[in-house]
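Q: got a predicted structure here, sequence first:
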Amino acid sequence: LHAGKTMKEDLTVVAKCIKQLYPPEFDVFGTYAELYHHHFASQAKKAAESQLEDKDVYLLLSWVHNIYPKDMRKDRVLAEELEKVKLGSLLPSSLSKELEKKYLESEEATVKNSLSKCLEKEIQRWKEDKEPEKLNGHFQSELLAIFVIQSIYNAHKRAGDISAALGEELSRRLSAELAAFLRSYRDAFEDFKERSKKHRHYKPILIANINNCCNFR
C-alpha cells in the first residue's frame, strides 16, 4: 500500500510538472507508468504464486481489482493520462482466476462452517431448561436468523468490495449454502418436535422457531 501511494504521488508529479518539459514523442508519463506497473505486476505475480493465507489472498485480490486501478484514477489529471497508457491488470487472467477460485472456496467454507456451528448452538438451546426469550410479547429465537443473515451479508460485501463479479458469484454459492442450512434447520426442528414432547418448554420453543421462520423470508 505504501509503494502504491508512492507510485501515485510520483506519477502525479510527472503528469502535472515533468511531462511538459519533454517533447510529446518522449512519452515521459507512459514510460514512468509502465515501469511502475511492470514492477508491481512482478511483485503481485510473485505473491500470487506463493503459499498465501486466506487473508492475504483477499488483500492481494483487493489490491489487484480494486485499490490499484481505482485509487490511481481518483485524480482527474492522472486518470486521463492513465487512460492513454492502457496498463492492463497486474495479474495474468489465469492466475487471477485461480486466486479468485481459492478465495471463493475459502469464503464459502467459512460461512458453511459458521452456519453449522450456529445451528448446533441453537439445538443445544432447545435442550436447556429455559423458556425462549420474548420480543414484543412473542416468543422468538431471533439470534439465529440475525447471525445467519449477517454472516452471508458480510461475506457477500467483502467479495463485492473486490469486484462486482466476485460478489455475484459468491452470492450464488451462498444462496445454495443458505438453502442447505435451512433444510438442516428444518430437519433438526422436526426431530425436536417428535422426540421432545415432554420438554418443560416444548410449546414455547415450537412457537419461537415458527416465528423465527419469518425472519428468513
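A: Sure, I can see it.

Q: switch to C-alpha atoms for all contacts and neighbour counts from now on
A: Will do.

Q: how about the residue lying farthest from the centre of the chain, what does it touch?
A: In the chain, counting by CA atoms, centre = their mean, Pro23 sits farthest out from the average C-alpha position, at 45.7 Å. Residues near Pro23 by CA atoms under 8 Å, 6 or more residues apart in numbering: none.

Q: surely Asn215 meets Leu144?
A: No - in this structure Asn215 lies outside contact range of Leu144 using CA atoms under 8 Å: 9.3 Å.

Q: so for these two, which sits in the more crowded spot?
A: A count of neighbours by other CA atoms under 10 Å puts Leu144 above the other of Asn215 and Leu144, at 19 against 15.

Q: helix/strand/coil for that one?
A: When classified by DSSP: H, G, I helix; E, B strand; the rest coil, Leu144 comes out as helix.

Q: how near is it to Ala47?
A: 38 Å (CA to CA, to the nearest Å).

Q: what's the local residue count around Ser50?
A: Residues lying near Ser50 (other CA under 10 Å) number 8.

Q: any idea how far Gln43 is from it?
A: 11 Å.

Q: got another one to weigh against that:
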Amino acid sequence: MFVRPLKMFSPINTAVLMKHRPEPVPVSPSVLEILQLVKKRDLFLADTHILELEQECTQSAAADPEDSTSLSVKDGGRRKAKDVELLYEELQKELWAVVRESLRSPTAGPNLGLVVQVLEQEEEVDKNWAVSEGAAPGGPRPRRLKQRWREAVEEAADSSLPQRAEFTAGDLDKYLDRIRARVVEDLGAAKRNAVSIYPEEFQAFQVYVESYHQAVASRLKAITDSQLEMTDIYSLLDWLHNIYSRDVLGTVCITSPFSRSQLSPLLPSETVDRLELDCLNSVRAKVTTELSQVLEEEEKKWMETLHIEEYQITLAKTVIQRLQVDLERSASINRRLGSRVAQCSLNGLADFLYSFQRKVEMFHEGMQSGMFGDNDDGYVSKTIAMVNCCPPFRYS
C-alpha cells in the first residue's frame, strides 16, 4: 500500500500573526452604566463617557441624508442625543449636590475635586466647540457648566438664609441678626471646607461672598415691599449703614480678603431714601401726637389739683425723653439722618411750646376771671412750676 508522505508545513511566525491581528474595538459603556457612575459620584469618568456619547451624536448628525444606511444612523443619533441630555441632567444634580454639601462637610474635598475636574473638562470642550465649529449639529453646546456652578452656589446661599416668612413685624432686628450670624458662619465654612479645592481662576471665595450678598439683598427687598413699623425702619437703616459693613463684610474680610467693589448696594438708593422719608414722617407724626397728649394730660392735672399748694411739673422731662429716643437712634445710624430727625423734632417742639404757651395763658385768664373759684395758693404754685419748666426746654 502506497502511503503519501506527509507534507511538512513551515513553522508559524507568531510575531507576524500578532502584527496583523485587528485591534479589539473598545466597547463604550451603556447609558445605564454611565448613570451608575454618576450615582456613585465617579463624576469625572462619567462626564468623560457622556462626552464620548455626545461626540457620537455629532457624527451621526453629520451623516449623508441621501445614504439609506445613514438614515438609520441618524435615528440612532437622535436617541443618543436624548440619552445625553438625560445624563447631563443627572450629572448636574450630583455636581450641585456636592457643591451644597461641601459647604458644611470637611470631608467633601475629594468629591468637590471631581466637580472641579468636570467643570474644567467641560469648559475646554466648550472652547474647542466654539473654535472648530461655532455650531453643534449634534448637541446643545456650549453647556456652560462653570456658569451653572455659580448659579448653584447662589441657590445654596439663598436656601441657607432665613426665609422672608420668618420675619415678624416689630422684630426685624432679631431677623437681621439671624441673617448676620448665618452669613458669617457659612462663609467661614466655605473658606475652611471648599475654597481651597478650587483653582485660583475660579475666584471661589468671591463667588461665595457675592452669592450670599445677593441672597441678603433679596431678603431685604422682600421686606421693604411692605410698610414697616418705625422700630423696624430704624433697625433696617442701621443694618444697611453700619452693621452689615462692619459685622458681616468686615468680619469675613479679616480672614479672607475679597473685592467689595464688585458688590452692588443691598437696596437701591430710591428705597433707602423712601425709608428715611418714612422715618421722618413717623417722627413728625409721633412728635405732634404724643406731645399733644402729654400737654392735654398736664392741663387736666392743673384743673384737678387747684387746691394743692405745692405743685411740680414734670412736663419738660417727659417731653425731652420722648424726643430723645428718636434723636439718639437716628444719630447712631448716621449724621445725615440724625440731623434731619433733629430738625424735624425741633419743628415739633416749637409747635408744642406754642400750644403750651396758649394753655398757660388760658389757665391764667380763667384764674383771673374767677372761673375756677378761689384757689390762690394753687394758682401761685402752678405759676411757679410753669415758669420753672421752661429753662430745660431751652437747654435741651
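A: Alright, I've got the coordinates. Nothing here was measured: the structure is a model prediction, and the numbers come from that model.

Q: tell me which residue of the second structure lines up with His2 of the first structure.
A: Matched to the second structure by TM-score structural alignment, His2 of the first structure sits across from Arg178.

Q: ok, Ala159 of the first structure next?
A: Under the alignment defined by TM-score structural alignment, Ala159 of the first structure is paired with Ser330 of the second structure.

Q: which helix or strand lies directly C-terminal to the host helix or strand of its match?
A: Using DSSP states H and E, Ser330 of the second structure falls within helix 315-333. For helix 315-333 of the second structure, the following helix or strand on the C-terminal side (DSSP H and E) is helix 335-368.

Q: from the chain's centre, how far out does that following helix sit?
A: The chain centroid and the centroid of helix 335-368 of the second structure are separated by 44 Å under CA atoms, centre = their mean, to the nearest Å.

Q: and it, what's buried?
A: 337-338, 340-342, 344-345, 348-349, 351-352, 356, 359-360, 363, 367 (16 or more other CA atoms under 10 Å).

Q: before we move on, the earlier item: any idea how far the match of His2 of the first structure is from Ala15 of the second structure?
A: Distance from Arg178 of the second structure to Ala15 of the second structure, by CA to CA: 76 Å.

Q: in which helix or strand would I find the closest residue to Ala81 of the second structure other than its chain neighbours?
A: Leaving aside its chain neighbours, Ala81 of the second structure sits nearest to Cys57 (5.9 Å; criterion: CA to CA, 6 or more residues apart in numbering). Here Cys57 of the second structure, judged by DSSP H and E, is contained in helix 43-61.

Q: start and end residues in the first structure for that helix, please.
A: Under TM-score structural alignment, there's no match for helix 43-61 of the second structure.

Q: cool, stretch 268-282 of the second structure as well?
A: Against the first structure, stretch 268-282 of the second structure falls on residues 92-106 (TM-score structural alignment).

Q: ok, and what's touching that stretch?
A: Applying CA under 8 Å, 6+ apart, the set of residues contacting stretch 92-106 of the first structure is 45, 48, 54, 57-58, 61, 166, 170.

Q: so how much does the helix ranked longest in the first structure differ from the second structure once superposed?
A: In the first structure, assigned by DSSP state H, the helix with the most residues is helix 93-127. For helix 93-127 of the first structure, the mean deviation from the second structure after alignment is 1.1 Å (mean CA distance after the TM-score superposition for the first structure).

Q: distance of the equivalent of Gln43 of the first structure over in the second structure relative to Ser264 of the second structure?
A: In the second structure, Gln43 of the first structure lines up with Arg219, judged by TM-score structural alignment. As judged by CA to CA, Arg219 of the second structure and Ser264 of the second structure stand 15 Å apart.

Q: between those two, tell me which one has more neighbours.
A: Between Arg219 of the second structure and Ser264, counted using other CA under 10 Å, Arg219 has the larger neighbour count: 20 against 12.

Q: for Glu131 of the first structure, which three-state class applies?
A: coil.

Q: excluding covalently adjacent residues, which one is nearest to the aligned partner of it in the second structure?
A: Correspondence of Glu131 of the first structure to the second structure, assessed by TM-score structural alignment: Ile308. Using CA to CA, 6+ apart and skipping residues adjacent in sequence, the residue nearest Ile308 of the second structure is Gly378, 5.3 Å away.

Q: and that neighbour, how many neighbours?
A: The burial count for Gly378 of the second structure: 18, using other CA under 10 Å.

Q: show the contacting residues for it.
A: Each residue near Gly378 of the second structure by CA under 8 Å, 6+ apart is listed here: 305-311.

Q: buried only: go through these for me.
A: Neighbour-count burial (16+ other CA under 10 Å) is assigned, among these, to 306, 311.
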